[in-house]
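Participant: Predicted model, plus sequence, below.
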Amino acid sequence: MQLQSFLEEAADGEKMVKVVEATLDLLRKNHLLDLVDSIIDVGFVKATYSYCLKASGGQEAVHLKETELFVRACCPSSMLAVRAMLKKQLGTHWEDPSLEMARLRRGNSSTCSGKGIAVECTGYALGRNVRRRADKTTGKIQDVKGGLVYIQLDSGDVAKESIDKILGNEWAVFTPKSEAEVLEDLSIYSPSTSVELQAFMLQAEIARQLQKLFDEQSSGIDKLALQTKPQKQLQASQDIPKGKVTLVPLTSKILHKGSSQPSWFEVTTDWTMDARKFYVSSSCVLPKEDDDKIKPLIVPFFFVNYTEDEANVKLQPMQAEKSSSIKIPVFKSTKKIAAGEVVLCYKAKDLKAPPLHLSPSAAKRSSSGGVAVAAKKKAKK
């Protein structure tokens, strides 16, 4: 074997022979003899010796501690010489722990040389895309054998490059760009087909119609006052004649959801793109005496309370049609409202009390029991 002949030439005497025997024993136990047999380059035999010893844990006294101690005791100078030689010739290639993983990926029976494993552990794995730095020639690593790296070029040819050139960084690994993807028919992605965009546009149109309706039809607000404590109540600050109050739900909160909340008011639209509906919700902010940073906003529409007593109803809910497709809810007064009266709108109770399940009375139980006993006696006769 070249490894044995090299070591025997490097140092005469029984001590070096024992080192050879110990090293071969390490190789045998770690299934690395086939790797050494495939090495042709004598220069890499030196590297293989250190690699095999380190892969087995010898140099670090991890796995085969007794062998390491033996080598250190018999020929420490030889070990130091081998380490210095490897450091000078190979740098850190053989110190990378990924070397062992590369060997395992290839299998213990691989005929790849030590340099081939070095090529893989430095990133030039089989199937990787590479580019030559000199002229930007590109290809894909196909195989590594006989001291050569076979590269399948994009042109269809196969290039043979020495491992030294690959390790010398003459080729670089790269990730090719994805192929161009073209959308031929953009009309199917037009704004008119976007559900979210169309919902936003309708939302904006509702806001525009709200503002217009508020400017044109809102009335009677100057004759109203808002009690804030102990509970919020909208009331008349002076007598208001019949039909002189129209409250519009002007707000910055226009929502489009699949379901509603009790405090939301639905805006009727001709929306058909999905099941969502459009609502307005209060964006009012009450003033605070101790906080000057608050920007108050009071829209009376959102402070109307409800009652089941029709005699006290002063407002009626209606729909204002500012366009053929949008109908906005408003409140209009249908009766005279006296000063100090609470402005109320009618609303029936949504929840009804469930019927009680009554048990039969004692008299009914006794009479029914007596009838049953009499029936039994009659049957026996």
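Facilitator: Cool, got the structure.

Participant: going forward, measure contacts between C-alpha atoms and count neighbours the same way
Facilitator: Noted.

Participant: report the longest helix in this structure, please.
Facilitator: helix 195-217 (DSSP state H).

Participant: in that helix, what's buried?
Facilitator: 199, 202-203, 206-207, 209-210, 213-214 (16 or more other CA atoms under 10 Å).

Participant: Residue 27 sits in which helix or strand?
Facilitator: helix 14-29 (DSSP states H and E).

Participant: So what touches that helix?
Facilitator: 4, 7-8, 33, 49, 52-53, 56, 67, 71, 74-75 (CA atoms under 8 Å, 6 or more residues apart in numbering).

Participant: got the buried residues for whichever helix or strand comes after it?
Facilitator: Downstream of helix 14-29, the next assigned helix or strand under DSSP H and E is helix 33-37. Using 16+ other CA under 10 Å as the test for burial, helix 33-37 gives 33-36.

Participant: Same check on stretch 85-92?
Facilitator: So, applying 16+ other CA under 10 Å, buried residues of stretch 85-92: residue 86.

Participant: Please enumerate residues in contact with that stretch?
Facilitator: 46-47, 50.

Participant: so how far is residue 333 from the closest residue to residue 115 other than its chain neighbours?
Facilitator: Sequence neighbours aside, residue 163 is the residue nearest to residue 115 in space, at 6.8 Å (criterion: CA to CA, 6 or more residues apart in numbering). From residue 163 across to residue 333, the span is 94 Å (CA to CA, to the nearest Å).

Participant: Provide a list of residues in contact with residue 199.
Facilitator: Per CA under 8 Å, 6+ apart, neighbours of residue 199: residue 256.

Participant: one step back: out of residue 163 and residue 333, which sits in the busier spot?
Facilitator: More crowded of residue 163 and residue 333, by other CA atoms under 10 Å: residue 333, with 23 against 19.

Participant: And for the more buried one, nearest residue in space, chain neighbours not counted?
Facilitator: residue 315 (4.3 Å).

Participant: right, and that neighbour touches residue 345 too?
Facilitator: Yes. If you go by CA atoms under 8 Å, residue 315 and residue 345 touch, sitting 4.9 Å apart.

Participant: more neighbours, these two?
Facilitator: A count of neighbours by other CA under 10 Å puts residue 315 above the other of residue 315 and residue 345, at 26 against 21.

Participant: where along the stretch 101-250 of the chain do the helices fall?
Facilitator: 114-121, 163-167, 195-217 (DSSP state H, counting those that start in this stretch).

Participant: another structure for you, compare them:
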Amino acid sequence: MDAATAVELLDAQPQVWHHFLGYINSMTLQCALELEIADVIHRHGQPLPLNQLAAAVKIPQAKAPFLSRLMRMLVHLGYFTQVKQQQKPEAEQDVPCYWLAPLSRLLLKENPFNARSLTFCSVHEHLVDPWRQMSAWLRTSNEDGKDTANVFAFAHEGKKVYEVCSEDANFSQLFSEGMAGDSWLFSRALVSKCRDAFEGLSSLVDVGGGTGNTSKVIAEAFPNIHCTVFDLPHVVSGPKQTHPNLDYESGNMFTDDIPHADAVLFKWVLCDWPDEPVLKMLKQCKKALTKNGVKGKVMIADHVLGHESCNDSSSMGTSLILDLLFMSFLEGSLRTEKQWANLFAEAGFTDYKITPVGGLRVLIEVYP
């Protein structure tokens, strides 16, 4: 190897390090949440010096330098900001103080839309351990008699994620709370950013709507819309949201008729499934929307991979990570606009419209 090649490879090495050490970002965030650093600073109400922060999160002062290094990384990641508190003239250096950054709001326990549970769920051994078996799963075929729909089932003796949830109450709670918090945040952005999509509707069916978080937000924002959550019997029979314009109907979206309405909503549902069942659901929707000669629309709150609203390098990288996450424990994927359009056409729909909502998500309105 000549010297020029050695230097070129040495310059490339940090990028490889950045990738194989990427788990440290996740673990740093988990540590910050377990220590409740954001909550402590928020309660203090102003930038908090390092020694006071250490005391507040019950870290011995002897380990304050380690906390300082952790905070340096959290500042770099954008969760906090660092300011300097001027000390007495005889002091050798200023004391670092830490304050909340806009991203910190997603860490606060008091906020119903916080990302705490989703973070703990995402770094849980149930989701992380299967990745250690990804190469083995990819090499497994039907002929081996050990093949599964995803690596999660491969690593959990054939069990799907909902079966593991039923056996592990803590993991199930993290999963449910995480999805509920995300639903709370997204739903409010949806009704604010896409008001025109809801104007003129008198009824809406929220397919796979769970405990009704999204439907309740819609019912509150649009009093003229009657919302029906359509989900499995064990879901709609449990604790759920209430509102005068909100009711629940049990059923299976694959085998039962979807209730007739002006609009059928899928929020983070279709990305969970491969094309064949999604196509079947869309055809079911078309029947529900065109009943009695009235034509409505399907509303899909989801991702469009590579859409112009989120195709910068950072957003695309996060989208590809999400796609692999879905591949690992579900059976679906993130779809490009062309893939969505092909499904709509095959299901008999004639047109669609995409409206960015925020972050990586969009609303797709699909018309018969």
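Facilitator: Here it is on my side, so go on. Note that the coordinates shown come from a computational prediction; the quantities given were computed from them, not determined experimentally.

Participant: Any idea what the TM-score comes out to?
Facilitator: Remark: TM-score between the superposed chains equals 0.22 [TM-score structural alignment, normalised by the length of structure 2]; 129 aligned residues with a CA RMSD of 6.2 Å.

Participant: Report the buried residues of the helix holding residue 27 of structure 1.
Facilitator: Buried residues in helix 14-29 of structure 1 (16+ other CA under 10 Å): 15-17, 19-20, 22-27.

Participant: Narrow the contacts of stretch 85-92 of structure 1 to those in helices?
Facilitator: Per DSSP H, the contacts of stretch 85-92 of structure 1 map to helices at 46-47, 50.

Participant: quick one: the strand or helix carrying residue 87 of structure 1 to helix 14-29, angle?
Facilitator: Taking DSSP H and E as the criterion, residue 87 of structure 1 maps to helix 76-90. Counting by axes from the mean of the first three to the mean of the last three CA atoms, to 10 degrees, helix 76-90 of structure 1 points 60 degrees away from the direction of helix 14-29.

Participant: nearest spatial neighbour of residue 173 of structure 1, skipping sequence neighbours?
Facilitator: In space, residue 173 of structure 1 is closest to residue 130, 4.3 Å off (CA to CA, 6+ apart).

Participant: So that neighbour sits against residue 141, correct?
Facilitator: Yes. Contact criterion CA under 8 Å: residue 130 of structure 1 and residue 141 qualify, at 7.1 Å.

Participant: out of these two, which sits in the busier spot?
Facilitator: residue 130 (25 against 22).

Participant: in the helix or strand that contains residue 284 of structure 2, what's buried?
Facilitator: Using DSSP H and E, residue 284 of structure 2 sits within helix 275-289. Neighbour counts over helix 275-289 of structure 2 (16+ other CA under 10 Å) mark 275, 278-279, 281-289 as buried.

Participant: what about the longest helix in structure 2?
Facilitator: helix 169-193.

Participant: immediately after that helix, which helix or strand?
Facilitator: Using DSSP H and E, the first helix or strand after helix 169-193 of structure 2 is helix 195-198.

Participant: Which strands or helices does the helix or strand following that following helix pack on?
Facilitator: Note on helix 195-198 of structure 2: by DSSP H and E, the next helix or strand toward the C-terminus is strand 203-207. If you count contacts as 3 or more CA pairs under 8 Å, 6 or more residues apart in numbering; DSSP states H and E, strand 203-207 of structure 2 packs onto strand 226-231, strand 263-267.

Participant: Would you quantify the distance from residue 141 of structure 1 to residue 121 of structure 1?
Facilitator: Distance from residue 141 of structure 1 to residue 121 of structure 1, by CA to CA: 14 Å.

Participant: Please apply the same query to residue 104 of structure 1.
Facilitator: Remark: distance between residue 104 of structure 1 and residue 121 of structure 1 (CA to CA) = 11 Å.

Participant: between those two, who's got more neighbours?
Facilitator: Neighbour totals were compared for residue 104 of structure 1 and residue 121, and residue 121 leads with 20 against 12 (other CA under 10 Å).

Participant: on that earlier part again, format the contacts of stretch 85-92 of structure 1 as CSV; extra columns: neighbour count.
Facilitator: Below are those laid out as CSV (neighbours: other CA atoms under 10 Å):
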residue, neighbour count
46, 19
47, 21
50, 20
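
Participant: Switch the residues you listed over to TSV; also include distance to residue 236 of structure 1.
Facilitator: Formatted as TSV, those follow (distance: CA to CA, whole Å):
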residue	distance to residue 236 of structure 1
46	104
47	100
50	99
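
Participant: now, among those residues, which is nearest to residue 158 of structure 1?
Facilitator: Nearest to residue 158 of structure 1, judged by CA to CA, of the contacts of stretch 85-92 of structure 1 is residue 47 at 29.5 Å.

Participant: tilt between the helix or strand containing residue 4 of structure 1 and helix 14-29?
Facilitator: Secondary structure from DSSP H and E places residue 4 of structure 1 in helix 2-10. Relative orientation of helix 2-10 of structure 1 versus helix 14-29 (the same axes, to 10 degrees): 160 degrees.

Participant: Buried residues, helix 2-10 of structure 1. List them.
Facilitator: Neighbour-count burial for helix 2-10 of structure 1 [16+ other CA under 10 Å]: 2-4, 7-8.

Participant: try stretch 352-362 of structure 2
Facilitator: For stretch 352-362 of structure 2, using 16+ other CA under 10 Å, the buried residues are 352, 354-357, 360-362.

Participant: Which one of those is nearest to residue 70 of structure 2?
Facilitator: Looking across these and measuring by CA to CA, the closest to residue 70 of structure 2 is residue 360, at 28.3 Å.

Participant: Grab the nearest non-local neighbour of residue 70 of structure 2.
Facilitator: residue 28 (7.2 Å).
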